[in-house]
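J.: Fold the following and give me the result.
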Amino acid sequence: MFNNIPPLTKNIIIINIVVYVVTNFILYAFQNFEFYFSLASYYPFSPFFKSWQIITSMFMHAPINDGSGLMHIVFNMFMLYNFSFMENILGGKRFLLLYFLSGIGAYVLFNAWEFVQVEIFATQLENLGFNIYEYFSDTAEVFKGSADEIATQKDLVSKITRIISTPLVGASGAIFGVLAAFATIFPNAKLDILFIPFPVKAKHLLIFTIIISIFLGYSDRGNDGGTAHLAHVGGALVGYLLARIWKKHINRFNQI
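T.: The predicted model follows:
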């Protein structure tokens, strides 16, 4: 079965598995958290952010003992395996372009929303007389005001701290780009989905998934669930746009 996977997709799956094993071994055997989090990606204005993380985080997944754990990478690699035929349809160069640009698009859209939230929280703090930028700088900013105002300030600071200190990991954004490209090129293809008793057209599944992801991404439930739903939307958007560009020339890909 593994031998039937196109070479680039196979290598991406292998790299994901190797990175998962190595990072978890270092994380739990040596209690070395720095290595794991240096490969995850962060909010671009976070002190933990490094430029390479935008790429390396695509090969990172939730630690084996944390939350979804092993199922995070198993589900992602299973989905990538099921749509590995897209490499044959697009050709290797276009498939790699699709995969990595979708992953980058996932990072950009997710953090664009995070930026909006930070600015909203910072403005609310400013209205309470609290400067969040001084708080995170060498200039010590102290909480002040009534008990309720101080409680509100601490809550807003906590939300901003969560945004800049929570890592983003996973290949989901890149994989959503591949799925969106498939649904764009083959919109009427029927897919059998677990727990759905009838085949679903790819275009309908994509639209439904995007709507649900946007809803969850903008809701409190989505933010607390540990899943970067808007990253999925970002990856899917890039996949859709690239597929729209390439769709007219799909029959010539294999000749290049």
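J.: contacts and neighbour counts: CA atoms only from here.
T.: Will do.
J.: Longest helix of this structure, counting residues only.
T.: helix 92-127 (DSSP state H).
J.: moving C-terminal of the helix or strand hosting residue 161, what's the next helix or strand?
T.: When elements are assigned from DSSP states H and E, residue 161 belongs to helix 147-165. Downstream of helix 147-165, the next assigned helix or strand under DSSP H and E is helix 172-185.
J.: buried set for the longest helix of the chain?
T.: 92, 94-96, 98-111, 114-115, 118, 121-122, 124-125 (16 or more other C-alpha atoms under 10 Å).
J.: same deal with stretch 164-174?
T.: Buried residues in stretch 164-174, counted by 16+ other C-alpha under 10 Å: 164, 166-174.
J.: repeat for stretch 224-235
T.: Buried residues in stretch 224-235, counted by 16+ other C-alpha under 10 Å: 227-235.
J.: now what about it, what contacts it?
T.: Contact with stretch 224-235 is made by 101-110, 168, 172-177, 210, 213-214, 216-217, 222, as judged by C-alpha atoms under 8 Å, 6 or more residues apart in numbering.
J.: what's the answer for stretch 37-53, then?
T.: Residues outside stretch 37-53 that contact it (C-alpha under 8 Å, 6+ apart) are 54, 56-57, 60, 111, 114, 163-169.
J.: for stretch 182-194, same thing?
T.: By C-alpha under 8 Å, 6+ apart, stretch 182-194 touches 86, 198-203, 206, 240, 243-244, 247.
J.: and these, which are buried?
T.: Buried subset of those (neighbour count, 16+ other C-alpha under 10 Å): 86, 201-203, 206, 240, 243, 247.
J.: coming back round to it: from the buried residues of stretch 164-174, pick the one nearest residue 148.
T.: Distances from residue 148 to the buried residues of stretch 164-174, taken as C-alpha to C-alpha, are shortest for residue 164 (24.8 Å).
J.: Helix, strand, or coil at the residue lying closest to the closest one once chain neighbours are set aside?
T.: Excluding its sequence neighbours, the residue lying closest to residue 164 (C-alpha to C-alpha, 6 or more residues apart in numbering) is residue 46, at 4.9 Å. The local conformation at residue 46, judged by DSSP: H, G, I helix; E, B strand; the rest coil, is coil.
J.: ok so, going back, which among the contacts of stretch 182-194 gets closest to residue 152?
T.: Closest to residue 152, out of all of the contacts of stretch 182-194 and judged by C-alpha to C-alpha, is residue 206, at 39.3 Å.
J.: Against residue 92, how distant is that closest one?
T.: 24 Å (C-alpha to C-alpha, to the nearest Å).
J.: Can you tell me the closest non-neighbouring residue to residue 41?
T.: Spatial nearest neighbour of residue 41, excluding adjacent residues (C-alpha to C-alpha, 6+ apart): residue 53 at 4.6 Å.
J.: And this one, please, so the two structures can be compared:
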Amino acid sequence: MFPVSDDNPEPGTPIVTWALIAACVAVFFWQMSLPPGADELAVYHYGLIPGVLFGSVAMADAPLPAWGTVISSMFMHGSLMHLAGNMLYLWIFGDNVELAMGRVRFIIFYVVCGAAAALTHAFLVPGSTIPLVGASGAISGVLGAYLLLYPRARVRVVFIPLPLILLRTFYVPALIVLGLWFVIQVVSGLGSDIEEAGVAFWAHVGGFVAGGLLIPFFKRRDVPFFHKPAPRVFDSRNQRRGPWG
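T.: Predicted structure coming up:
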């Protein structure tokens, strides 16, 4: 089960959300354009390496100071599926959070949540030389904010049972979708070896918690917590009649 859209329209244009998606896509195409070997080197140069950040490991010919990779790592991705999954979540949930804050505050919020996520991971493995890349930490902060602002919003999810011919889509409250997502991150983090390469579950947890803690300071004053979606309006004159008609 994973989300594909939400039914939570808000007036305004989420320019920053679109720009962040465009930037991540552009960086990924740049990564793919690099010759063999150079693409992997780019991940080491612009990904966050905890050992380098804390000074236990030196990076030769590093193009950025170690603290700069806290930000650059948010725009790097390891694969097309990695990129697509992150951008889908940002596209679904980022617009509402941006419009609830305003563009400038949303940019700051996004970067701070991404930094909190990256540092959560780095502090847990301070000597690691495995680079951390991906926007998921920052996006996790967006999810934490969305949960507190719009827990009753309807999120359209796809359920893929076996066999695949039974694929179904249905709406679920954001409280359930994002609450379950957070639980999965915690359980997965507890059950995995953080020292090994793979999904940085604790970065997701750190970003999500940061988003929930920071949202009171970043949202506009007129935006309430636990917002109740407006009832859907339809014109009965344009509806199809039932089979009994």
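J.: ok, back up a step: count of residues packed around the residue nearest to residue 164 of structure 1?
T.: Neighbourhood size, residue 46 of structure 1 [other C-alpha atoms under 10 Å]: 14.
J.: and it, how far is that from residue 132 of structure 1?
T.: Separation of residue 46 of structure 1 from residue 132 of structure 1 (C-alpha to C-alpha): 13 Å.
J.: From the buried residues of stretch 224-235 of structure 1, which land in helices?
T.: Among these, the members falling in helices (DSSP H) are 229-235.
J.: The residue nearest to residue 41 of structure 1 matches what in structure 2?
T.: Here residue 53 of structure 1 is matched to residue 69 in structure 2, going by TM-score structural alignment.
J.: Which strand or helix spans that match?
T.: helix 69-72.
J.: following that helix, which helix or strand shows up next?
T.: Next along the chain after helix 69-72 of structure 2, taking DSSP H and E as the criterion, comes helix 80-101.
J.: buried residues in that following helix?
T.: By neighbour count with 16+ other C-alpha under 10 Å, helix 80-101 of structure 2 contains the buried residues 82-83, 86-87, 89-101.
J.: One more: stretch 207-224 of structure 1?
T.: 209-210, 213-214, 216-217, 222.
J.: Checking my notes, residue 43 of structure 1 in a strand, right?
T.: No: looking at residue 43 of structure 1 with three-state DSSP, it is coil, so not inside a strand.
J.: so how far is residue 199 of structure 1 from it?
T.: Look at residue 43 of structure 1 and residue 199 of structure 1: by C-alpha to C-alpha, they are 39 Å apart.
J.: Equivalent analysis for residue 247 of structure 1, please.
T.: 24 Å.
J.: and the gap between residue 221 of structure 1 and residue 89 of structure 1?
T.: Distance from residue 221 of structure 1 to residue 89 of structure 1, by C-alpha to C-alpha: 38 Å.
J.: What's the match for residue 29 of structure 2 in structure 1?
T.: Residue 29 of structure 2 maps onto residue 21 in structure 1, by TM-score structural alignment.
J.: same thing with residue 98 of structure 2?
T.: In structure 1, residue 98 of structure 2 lands on residue 87 (TM-score structural alignment).
J.: go on, residue 179 of structure 2?
T.: Aligned partner of residue 179 of structure 2 by TM-score structural alignment: residue 207.
J.: list the helices and strands the helix or strand containing its match packs on?
T.: Assigned by DSSP H and E, residue 207 of structure 1 belongs to helix 202-218. Applying 3 or more C-alpha pairs under 8 Å, 6 or more residues apart in numbering; DSSP states H and E, one finds that helix 202-218 of structure 1 contacts helix 172-185, helix 220-224, helix 229-246.
J.: corresponding residue for residue 235 of structure 1 in structure 2?
T.: Looks like residue 235 of structure 1 aligns to residue 207 there (TM-score structural alignment).
J.: now residue 171 of structure 1
T.: Residue 171 of structure 1 maps onto residue 135 in structure 2, by TM-score structural alignment.
J.: isn't its match right up against residue 72?
T.: No: here residue 135 of structure 2 lies out of contact with residue 72, judged by C-alpha atoms under 8 Å, at a distance of 9.7 Å.
J.: Distance check, the match of residue 235 of structure 1 against residue 156 of structure 2.
T.: Taking C-alpha to C-alpha, one finds residue 207 of structure 2 at 23 Å from residue 156 of structure 2.
J.: cool, residue 137 of structure 2 as well?
T.: 22 Å.
J.: Residue 67 of structure 2 now?
T.: Taken as C-alpha to C-alpha, the span from residue 67 of structure 2 to residue 156 of structure 2 is 38 Å.
J.: Give me the more crowded residue out of the two.
T.: residue 156 (21 against 14).
J.: Can I take it that the more buried one is in a helix?
T.: No: under three-state DSSP, residue 156 of structure 2 sits outside any helix and is assigned strand.
J.: To which residue of structure 1 is it aligned?
T.: For residue 156 of structure 2, the aligned residue in structure 1 is residue 192 (criterion: TM-score structural alignment).
J.: tell me the contacts of the nearest residue to residue 88 of structure 1 once chain neighbours are set aside?
T.: Spatial nearest neighbour of residue 88 of structure 1, excluding adjacent residues (C-alpha to C-alpha, 6+ apart): residue 6 at 7.0 Å. By C-alpha under 8 Å, 6+ apart, the residues touching residue 6 of structure 1 are 84-85, 87-88.
J.: now with 10 Å?
T.: For residue 6 of structure 1, the contacting residues are 81, 84-88, 91-92, by C-alpha atoms under 10 Å, 6 or more residues apart in numbering.
J.: where's residue 196 of structure 1, which helix or strand?
T.: Residue 196 of structure 1 belongs to no helix or strand when assigned by DSSP H and E.
J.: thinking residue 93 of structure 2 is in contact with residue 17, fair?
T.: Yes: with contact defined as C-alpha atoms under 10 Å, residue 93 of structure 2 counts as touching residue 17 (9.3 Å).
J.: Can you check which residues contact both of the two?
T.: Shared contacts of residue 93 of structure 2 and residue 17 (C-alpha under 10 Å, 6+ apart): residue 87.
J.: By how much does stretch 100-107 of structure 1 deviate from structure 2 on average?
T.: For stretch 100-107 of structure 1, the mean deviation from structure 2 after alignment is 0.7 Å (mean C-alpha distance after the TM-score superposition for structure 1).
J.: Report the aligned residue range of structure 2 for that stretch.
T.: Against structure 2, stretch 100-107 of structure 1 falls on residues 111-118 (TM-score structural alignment).
J.: Tell me how far that stretch lies from the chain's centre.
T.: Taking C-alpha atoms, centre = their mean, to the nearest Å, the mean C-alpha location of stretch 111-118 of structure 2 is offset from the chain mean by 11 Å.
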